[in-house]
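> quick one: sequence and predicted model below, then my questions.
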Amino acid sequence: MRITFAPWGETLAELADAARRAEEAGAEIVWVPELHRSAAVAAAALAQATTTAKVGTAIQLAFTRSPMITALEALDIDELAEGRFILGLGTGVQRLNESWHNARWGKPVGHMREVVRNVRHFVANAHTGDEIALEGEFEPMNIRGYERPHAPTRTEIPIYLAAMGPAMTRLAGRIGDGWISHELCSPSYLAERILPEINAGLEKAGRERSEIDLVVSACCSVDEDPQAAFDRVKAHVGFYASVRTYADFFEFHGLGEAQQAVIEAFRAGKGADYLGDVVTQEMTDAITLNGNRERVIEQISAYEGIADAVKLSAPTHGLSAAEIRKGQDEVIGLIAAIKGGTQ
């Protein structure tokens, strides 16, 4: 099972430096999200800061760009990374797409299927000058008289799909080169809720399990003082527990009442980043990695045999920049201890 990492930085320079240090520690992929930064720009920065680790988006929003722009960005980043880029795509939620980006939502599974098809086709053929004529309900693509004058580093760039719900997870099994979990995903949830849907998608497409890379995301708080590790991650859990959309996830872990307490505190006026005092140790233990190095390494080992890679990230919600840096340094040190790299 591979160890990968999602770096944090207050500036792009700090983000790139954290990725470089994680690579030296032994991280095999460094990932960037899309919310406060453009995933494509951040990935380009990491591509130039690293030399051996793959660089991936986890995730880039699929519906807020045209598939052609997504494909062009992927080709450019893959060139910068010398063939190390992974395009991770996700839908985001409906309100984000429609209200923030004025983007079409429609039927997410069908829409995502067409985006992936178009990106793959463009990456493979844009340099040939051949006509591109793809029909579709959401993303028809008709391009004539176009020839990209830059030779692609690769004509196939891996596309991973982020998915939590069953239909999108099955789609990842059908068409994805990889699957990326939500930031909170326990071994039991992965085994009992995610893998059956992945396998159903694989079976539908006549694919083997070896044809998809499963990347589980794990928020990780490491400290020799267990209380400090808990204190650093509890607001992160509170942030996600405040979202009613995740009710099934928390109910699965027997945390329905605990989540409801967080929701009530949120409704009473507490900010989403500052709900940690309502979060219990039981909640953090169920859905995050936290404790000293030995305990966290044991928690990581629980994913063996069901995930192909773990994407570690330090908690960020409700913390100052200095506190996030300390937590991130601890995670990079953990990676070095596991992989034998340098810290």
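Noted; the coordinates are in hand.
> contacts, neighbours, all on C-alpha from now
Fine.
> show me where the stretch 201-343 of the chain has its helices.
Counting by DSSP state H, counting those that start in this stretch, the stretch 201-343 of the chain has helices at residues 226-241, 247-252, 256-267, 281-287, 293-301, 321-339.
> okay, strands next: where are they in the protein?
Assigned by DSSP state E, the strands in the chain fall at 2-5, 29-32, 54-57, 60-61, 85-90, 132-134, 141-143, 159-162, 178-180, 213-222, 289-291, 309-313.
> still on that earlier bit, now distance to Ile77 too, for the helices of the stretch 201-343 of the chain, in JSON lines please.
Shown next, in JSON lines, are the helices of the stretch 201-343 of the chain (distance: least, CA to CA, whole Å):
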{"stretch": "helix 226-241", "distance to Ile77": "30"}
{"stretch": "helix 247-252", "distance to Ile77": "34"}
{"stretch": "helix 256-267", "distance to Ile77": "40"}
{"stretch": "helix 281-287", "distance to Ile77": "33"}
{"stretch": "helix 293-301", "distance to Ile77": "30"}
{"stretch": "helix 321-339", "distance to Ile77": "24"}
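> and these as CSV, adding mean neighbour count?
As requested, the helices of the stretch 201-343 of the chain are exported to CSV (neighbours: other CA atoms under 10 Å):
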stretch, mean neighbour count
helix 226-241, 23
helix 247-252, 16
helix 256-267, 18
helix 281-287, 17
helix 293-301, 16
helix 321-339, 20
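> out of those, flag the one nearest Arg84.
For Arg84, the closest of the helices of the stretch 201-343 of the chain is helix 321-339, at 19.9 Å, according to CA to CA.
> relative orientation of that closest one and strand 213-222 in degrees?
120 degrees (axes from the mean of the first three to the mean of the last three CA atoms, to 10 degrees).
> just checking, what packs against helix 321-339?
Here helix 321-339 touches helix 12-25, strand 213-222, strand 309-313, going by 3 or more CA pairs under 8 Å, 6 or more residues apart in numbering; DSSP states H and E.
> to Lys107, which of these lies closest?
Here strand 213-222 is closest among the helices and strands packed on helix 321-339 (CA to CA), at 24.2 Å.
> ok and that closest one relative to helix 226-241, angle-wise?
130 degrees.
> same for strand 213-222, what does it pack against?
Secondary elements touching strand 213-222 (3+ CA pairs under 8 Å, 6+ apart): strand 178-180, helix 226-241, strand 289-291, helix 293-301, strand 309-313, helix 321-339.
> second structure follows, compare the two:
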Amino acid sequence: MELRTSISIASACSPMSSAVLLWDLQAVSDGRFTLGLGSQVKGHNQRRFSFPQSQPAPRMREYVQSVRATWDCWAADVPLYYQCEHYQFSLMTPNFPLDLLKRPLQKNQIAAVGPGMKKVAAEECDGVMLHPFCAEKYLLGRIFRNIHSEVDRSGKKRAEFEISGGGFVAAGENQQDVDAIFKWVRRRVGVLWIYSILLTGARSP
């Protein structure tokens, strides 16, 4: 059994704060923790999290790298030094971490919709989490093709790169359970459809 975040909003928390919390989760789960990160759209970042919207994919790349650099500092007892455009870390007090944990960040994944974020996932992570509002034809065709291409370019093996999400599944012990979940799925799809129209300014057919 694994413990994972699915997803933790990166824009709502500093990479350093995330690294501390994730370290504890890795210890509690005895090394079975998977970090799942995601970005957010402009409206949520600015008005919900009071976070500036700028270059989501490059910022996410640095977020993953800086969390890893912080963990390396603690696990390998090396100086913390990470300097990039969006995040800079160069100070670590000697009393962190409180509990020694000789386990690196085993697995990390990010949520991805656009090609830029999929590229970051392939190059920096062990997997990608896809948006549930996704048609089967689009998923099996364009999205999988794009992800596999990026994974191949990164030098990783496809079998070792986890792809999750990308659709809704209505399941249950009996038909009544399935019907209840299906009703929820229909409502969720409707909300996401309206939301996508508002974001893009598109017109419903």
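Received it, and whenever you're ready, just let me know what you need. Only a predicted model underlies this, so the values are computations on that prediction, with no experimental measurement involved.
> returning to that earlier point: need the strands of structure 1 in TSV (columns: mean neighbour count).
Below are the strands of structure 1 laid out as TSV (neighbours: other CA under 10 Å):
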stretch	mean neighbour count
strand 2-5	22
strand 29-32	27
strand 54-57	28
strand 60-61	24
strand 85-90	26
strand 132-134	15
strand 141-143	14
strand 159-162	26
strand 178-180	24
strand 213-222	25
strand 289-291	26
strand 309-313	24
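> need the helices and strands packed on strand 213-222 of structure 1 in a markdown table (columns: distance to Glu24 of structure 1).
Converted to a markdown table, these look like this (distance: least, CA to CA, whole Å):
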| stretch | distance to Glu24 of structure 1 |
| --- | --- |
| strand 178-180 | 23 |
| helix 226-241 | 24 |
| strand 289-291 | 22 |
| helix 293-301 | 19 |
| strand 309-313 | 15 |
| helix 321-339 | 8 |
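> for those, which one sits closest to Gly90 of structure 1?
Short answer: strand 178-180, nearest of these by CA to CA, at 9.1 Å.
> run through the neighbouring helices and strands of the closest one.
Partner elements for strand 178-180 of structure 1 (3+ CA pairs under 8 Å, 6+ apart): strand 159-162, helix 166-175, strand 213-222.
> Serialize the ones you listed to JSON lines and add fields for distance to Glu114 of structure 1.
Formatted as JSON lines, these follow (distance: least, CA to CA, whole Å):
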{"stretch": "strand 159-162", "distance to Glu114 of structure 1": "13"}
{"stretch": "helix 166-175", "distance to Glu114 of structure 1": "11"}
{"stretch": "strand 213-222", "distance to Glu114 of structure 1": "21"}
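> closest to Leu171 of structure 1 out of the helices of the stretch 201-343 of structure 1?
Short answer: helix 247-252, nearest of the helices of the stretch 201-343 of structure 1 by CA to CA, at 19.8 Å.
> let's have the strands of structure 1 in JSON lines, adding distance to Val262 of structure 1.
As requested, the strands of structure 1 are exported to JSON lines (distance: least, CA to CA, whole Å):
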{"stretch": "strand 2-5", "distance to Val262 of structure 1": "28"}
{"stretch": "strand 29-32", "distance to Val262 of structure 1": "28"}
{"stretch": "strand 54-57", "distance to Val262 of structure 1": "30"}
{"stretch": "strand 60-61", "distance to Val262 of structure 1": "28"}
{"stretch": "strand 85-90", "distance to Val262 of structure 1": "27"}
{"stretch": "strand 132-134", "distance to Val262 of structure 1": "47"}
{"stretch": "strand 141-143", "distance to Val262 of structure 1": "45"}
{"stretch": "strand 159-162", "distance to Val262 of structure 1": "26"}
{"stretch": "strand 178-180", "distance to Val262 of structure 1": "26"}
{"stretch": "strand 213-222", "distance to Val262 of structure 1": "19"}
{"stretch": "strand 289-291", "distance to Val262 of structure 1": "20"}
{"stretch": "strand 309-313", "distance to Val262 of structure 1": "23"}
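> what about the helices and strands packed on helix 321-339 of structure 1, which gets the closest to Arg293 of structure 1?
Set against Arg293 of structure 1 and scored by CA to CA, these come closest in strand 213-222, at 6.2 Å.
> picking that back up, tell me which of the strands of structure 1 sits nearest to Leu190 of structure 1.
strand 213-222 (8.0 Å).
> that closest one: how far from the chain's middle?
9 Å (CA atoms, centre = their mean, to the nearest Å).
> contacts for it, please.
For strand 213-222 of structure 1, the external contacting residues (CA atoms under 8 Å, 6 or more residues apart in numbering) are 177-186, 229-230, 232-233, 288-293, 296, 307-315, 327, 330-331, 334.
> taking helix 293-301 as reference, get the angle to it.
Using the same axes, to 10 degrees, strand 213-222 of structure 1 lies at 160 degrees relative to helix 293-301.
> taking strand 309-313 as reference, get the angle to strand 213-222 of structure 1.
If you take the same axes, to 10 degrees, strand 213-222 of structure 1 sits at 30 degrees to strand 309-313.
> burial check on the aligned partner of His182 of structure 1 in structure 2, number of neighbours?
Using TM-score structural alignment to pair residues, one finds that His182 of structure 1 aligns to His131 in structure 2. His131 of structure 2: 15 surrounding residues under other CA atoms under 10 Å.
> about what we covered before: among the helices of the stretch 201-343 of structure 1, which is nearest Phe85 of structure 1?
With CA to CA as the measure, helix 321-339 is the member of those nearest Phe85 of structure 1 (21.1 Å).
> re earlier: nearest to His150 of structure 1, of the helices of the stretch 201-343 of structure 1?
His150 of structure 1 sits nearest to helix 321-339 of all the helices of the stretch 201-343 of structure 1, at 36.7 Å, using CA to CA.
> now stretch 146-160 of structure 2: buried residues?
Residues of stretch 146-160 of structure 2 classed as buried by neighbour count (16 or more other CA atoms under 10 Å): 147-148, 150-151, 158.
> CSV for these, including distance to Gly190 of structure 2?
Output for the buried residues of stretch 146-160 of structure 2, formatted as CSV (distance: CA to CA, whole Å):
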residue, distance to Gly190 of structure 2
Ile147, 27
His148, 30
Glu150, 31
Val151, 33
Arg158, 33
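> circling back: how about the helices and strands packed on helix 321-339 of structure 1 in CSV, adding distance to Glu323 of structure 1?
What follows is these, written out as CSV (distance: least, CA to CA, whole Å):
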stretch, distance to Glu323 of structure 1
helix 12-25, 15
strand 213-222, 11
strand 309-313, 14
